[in-house]
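In: need coordinates for the below:
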Amino acid sequence: MTDEQREEGSREDIAELSHDPWHQSSAVREYFGESYPRVERFALMLADQGVLRGLIGPREIGRLWERHILNSAAVAPFLREGTIVDVGSGAGLPGMVVAAMLPERRVVLVEPMERRTTWLYEAARECGIDNVTVVRGRAEEVRDVVEADAITARAVAPIDRLVKWCAPLLADGGEMALLKGRSAPEELERAKYVLRKFGLTGSVESAPTLPELEPTTVVRLRQGS
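Out: Purely as a prediction, here's the structure:
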């Protein structure tokens, strides 16, 4: 692909974002408040480069705010105080959105693929999201350098596998808040033996954003009974 073709593709993707009914809407601006400029800049970067860099599919741009940005934002109220770790951060969802919303918190983005860590570095710099640390590796490989008060993940793996990989990263009293779909109760039930092994209890929570949108589902995992 030539530079001209890449540039043309980027222009088309940005134009597609304009068809998203939530892009630059007053409701979204009000929801994000002071963090909106950082979140919007990240959304624009993702629309501009996400497809070319294999971060999102081309059909996702026209629904970027609802399916990805607001969906990621829904987890923020469930993240306890302290260091937040986003495991398998990929495109920066939800970690980059959370970091933009909570600039006073340290957010660690754990991602094994080099091209995605490069993207995360660039996006954090260009969007002015300076409370982010990017760590390359899998969750099970970074236990000596990462400790989390709150762990989140989106579209990474089933709950039982996430717990095996991520529970050793939790500080005392730490929690996990995982973005999941409608099958979350069944997935949580299948993970009950793994949860017991790691001393975790789980619950399924409704995580609303805008009144017009269906709430996101968050699975909360806490230490102790």
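
In: hey, let's count contacts and neighbours off CA atoms from now on
Out: OK.

In: go ahead and confirm Asp86 touches Val110.
Out: Yes: in this structure Asp86 lies within contact range of Val110 using CA atoms under 8 Å: 6.0 Å.

In: looking at the two, which one has more neighbours?
Out: Just comparing Asp86 and Val110: by other CA atoms under 10 Å the higher neighbour count belongs to Asp86, 28 against 25.

In: which SS state does the more buried one fall under?
Out: strand (DSSP: H, G, I helix; E, B strand; the rest coil).

In: repeat for Leu109
Out: Following three-state DSSP, Leu109 is assigned to strand.

In: for it, give its distance to Gln24.
Out: 27 Å (CA to CA, to the nearest Å).

In: same question for Ala123.
Out: 19 Å.

In: between these two, point out the one with more neighbours.
Out: Ranked by neighbour count (other CA under 10 Å), Ala123 and Gln24 place Ala123 first, with 20 against 13.

In: in this structure, which spans are helices?
Out: 3-17, 26-32, 36-49, 64, 71-73, 95-101, 114-126, 159-166, 184-190, 192-197 (DSSP state H).

In: what is whichever helix or strand comes after the third one packed up against?
Out: Going back to what we said before, that points to helix 36-49. As assigned by DSSP states H and E, the chain's next helix or strand after helix 36-49 is helix 64. If you count contacts as 3 or more CA pairs under 8 Å, 6 or more residues apart in numbering; DSSP states H and E, helix 64 packs onto no helix or strand.

In: contacts for helix 64 next, please.
Out: Residues outside helix 64 that contact it (CA atoms under 8 Å, 6 or more residues apart in numbering) are Leu17, Asp20, Ala43, Ala47.

In: and stretch 45-59, what's buried?
Out: Met45, Leu46, Ala47, Asp48, Gln49, Gly50, Val51, Leu52, Leu55, Ile56 (16 or more other CA atoms under 10 Å).

In: run through who's touching it.
Out: 6, 9-11, 13-14, 17, 61, 64, 90-91, 116, 123.

In: the structure of the following sequence is requested for comparison with the preceding one:
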Amino acid sequence: MNEFEKRLRWGINELDLSLSDEAVARVLAYHELLVKWNKAYNLTSVRDALQMVDRHLIDSLSIMPFIGEGDLIDVGTGPGLPGMIAALVRPDLNVWLLDSNGKKCRFLNQVKMTLKVENCTVVHHRLESWQPERQFAQITSRAFATLSDMVAFSRHLLAENGRFIAMKGLYPHEEIAELPADIEVQKVTPLTVPGTDGERHLVELGFKS
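Out: Reported below is the predicted structural model:
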């Protein structure tokens, strides 16, 4: 077992998650591709491969207990965080990965092909102008500017009873206060992410009924 697998398994244990050996192997294979492609494509500012395990893999896995049933789209997914991680560990879940950055989408298509990730679709498009003939039960974001921007740019993609699932750092008091009147906060959950300093919160939003 190399240092990356040791660190990942430690994080999974700390998060009290139950992942199969196959799921762990798929996440580690993704990590290997991310490290390799990052050297040429600058997919993430994190350069250290071991730090990537903490700050990208374990951080993304921390929201898995909150991912429910129904098609999911990860908006502004970057190199696939948390969306590709969700697709790798939840083969039963249909996941769309949307980003406007061509290099990041090429990387995601390479991951999809290399690891045979049949339950994910990569969309190279600007979020606010993408108009598919469908909606999603779950919309995730990890590095989106503000909650109100996330809602404004992606609300046309959310199904009537769907949820926005936004990963945030500090408790976003000001961002919540700026949300539009027809959006309600369903839940804000503090997350403890092993190996990561600073506060983490998961914000769940939906349309007011």
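
In: got a TM-score for the two of them?
Out: After superposition, the two chains reach a TM-score (TM-score structural alignment, normalised by the length of structure 2) of 0.85; 203 aligned residues with a CA RMSD of 2.5 Å.

In: which among the contacts of stretch 45-59 of structure 1 end up buried?
Out: Neighbour counting over the contacts of stretch 45-59 of structure 1 (16+ other CA under 10 Å) leaves Gly9, Ser10, Asp13, Ile14, Leu17, Ile61, Leu64, Gly90, Ala91, Arg116, Ala123 as the buried ones.

In: what about the equivalent of Val87 of structure 1 over in structure 2, how many neighbours?
Out: Using TM-score structural alignment, the partner of Val87 of structure 1 in structure 2 is Val75. If you count neighbours by other CA under 10 Å, Val75 of structure 2 ends up with 27.

In: got a list of contacts for whichever strand in structure 1 runs longest?
Out: Using DSSP state E to assign secondary structure, the strand with the most residues in structure 1 is strand 170-180. Strand 170-180 of structure 1 is contacted from outside by 72, 75, 78-80, 147-155, 216-223, using CA under 8 Å, 6+ apart.

In: at the geometric centre of structure 2, which residue do we find?
Out: In structure 2, the residue lying closest to the centroid (CA atoms, centre = their mean) is Pro82, at 1.9 Å.

In: dump the residue contacts of that one.
Out: Per CA under 8 Å, 6+ apart, neighbours of Pro82 of structure 2: His56, Ser60, Leu61, Asp74, Thr140, Ser141, Arg142.

In: any chance of a markdown table for those, columns distance to Ala181 of structure 2?
Out: Formatted as a markdown table, the contacts of Pro82 of structure 2 follow (distance: CA to CA, whole Å):
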| residue | distance to Ala181 of structure 2 |
| --- | --- |
| His56 | 33 |
| Ser60 | 29 |
| Leu61 | 31 |
| Asp74 | 24 |
| Thr140 | 21 |
| Ser141 | 21 |
| Arg142 | 23 |
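
In: how close does Pro180 of structure 2 get to Lys103 of structure 2?
Out: Taking CA to CA, one finds Pro180 of structure 2 at 33 Å from Lys103 of structure 2.

In: more neighbours: those two, which one.
Out: Ranked by neighbour count (other CA under 10 Å), Pro180 of structure 2 and Lys103 place Lys103 first, with 17 against 13.

In: how about the more buried one, what's its partner in structure 1?
Out: Using TM-score structural alignment, Lys103 of structure 2 sits opposite Arg115 in structure 1.

In: for the closest residue to Leu98 of structure 2 other than its chain neighbours, give its distance to Gly80 of structure 2.
Out: The shortest distance from Leu98 of structure 2 to any non-neighbouring residue, by CA to CA, 6 or more residues apart in numbering, is to Val123 (4.7 Å). Distance of Val123 of structure 2 to Gly80 of structure 2, computed by CA to CA: 11 Å.

In: identify the contacts common to those two.
Out: Leu97.

In: which one of these two is surrounded by more residues?
Out: More neighbours surround Gly80 than the other of Val123 of structure 2 and Gly80, with 29 against 20 (other CA under 10 Å).

In: from Gln135 of structure 2, how far off is that one?
Out: For Gly80 of structure 2, the distance to Gln135 of structure 2 - CA to CA - is 20 Å.

In: what does Val188 of structure 2 give?
Out: 24 Å.

In: same check, this time on Asn2 of structure 2
Out: Counting by CA to CA, the gap from Asn2 of structure 2 to Gln135 of structure 2 is 41 Å.

In: of these two, who's got more company?
Out: Counted by other CA under 10 Å, Asn2 of structure 2 and Gln135 do not tie: Gln135 has more neighbours, with 18 against 6.

In: contacting residues for that one?
Out: The contact partners of Gln135 of structure 2, by CA under 8 Å, 6+ apart, come to His156, Leu157, Leu158, Ala159.

In: about what we covered before: what's the counterpart of the residue nearest to Leu98 of structure 2 in structure 1?
Out: Using TM-score structural alignment, Val123 of structure 2 lines up with Val135 in structure 1.

In: same thing with Glu204 of structure 2?
Out: Aligned partner of Glu204 of structure 2 by TM-score structural alignment: Arg220.

In: from the chain's centroid, how far away is stretch 137-155 of structure 2?
Out: The chain centre lies 11 Å from the centre of stretch 137-155 of structure 2; the measure is CA atoms, centre = their mean, to the nearest Å.

In: got the contact list for that stretch?
Out: Residues from elsewhere that reach stretch 137-155 of structure 2 (CA under 8 Å, 6+ apart): 67-77, 81-83, 127-128, 158-159, 161-168, 175-176, 178-180.

In: show me the contacts for Val123 of structure 2.
Out: Trp96, Leu97, Leu98, Asp99, Cys105 are the contacts of Val123 of structure 2 under CA under 8 Å, 6+ apart.

In: please read the previous query as pertaining to Lys192 of structure 1.
Out: Here Lys192 of structure 1 is in contact with Asp160 (CA under 8 Å, 6+ apart).
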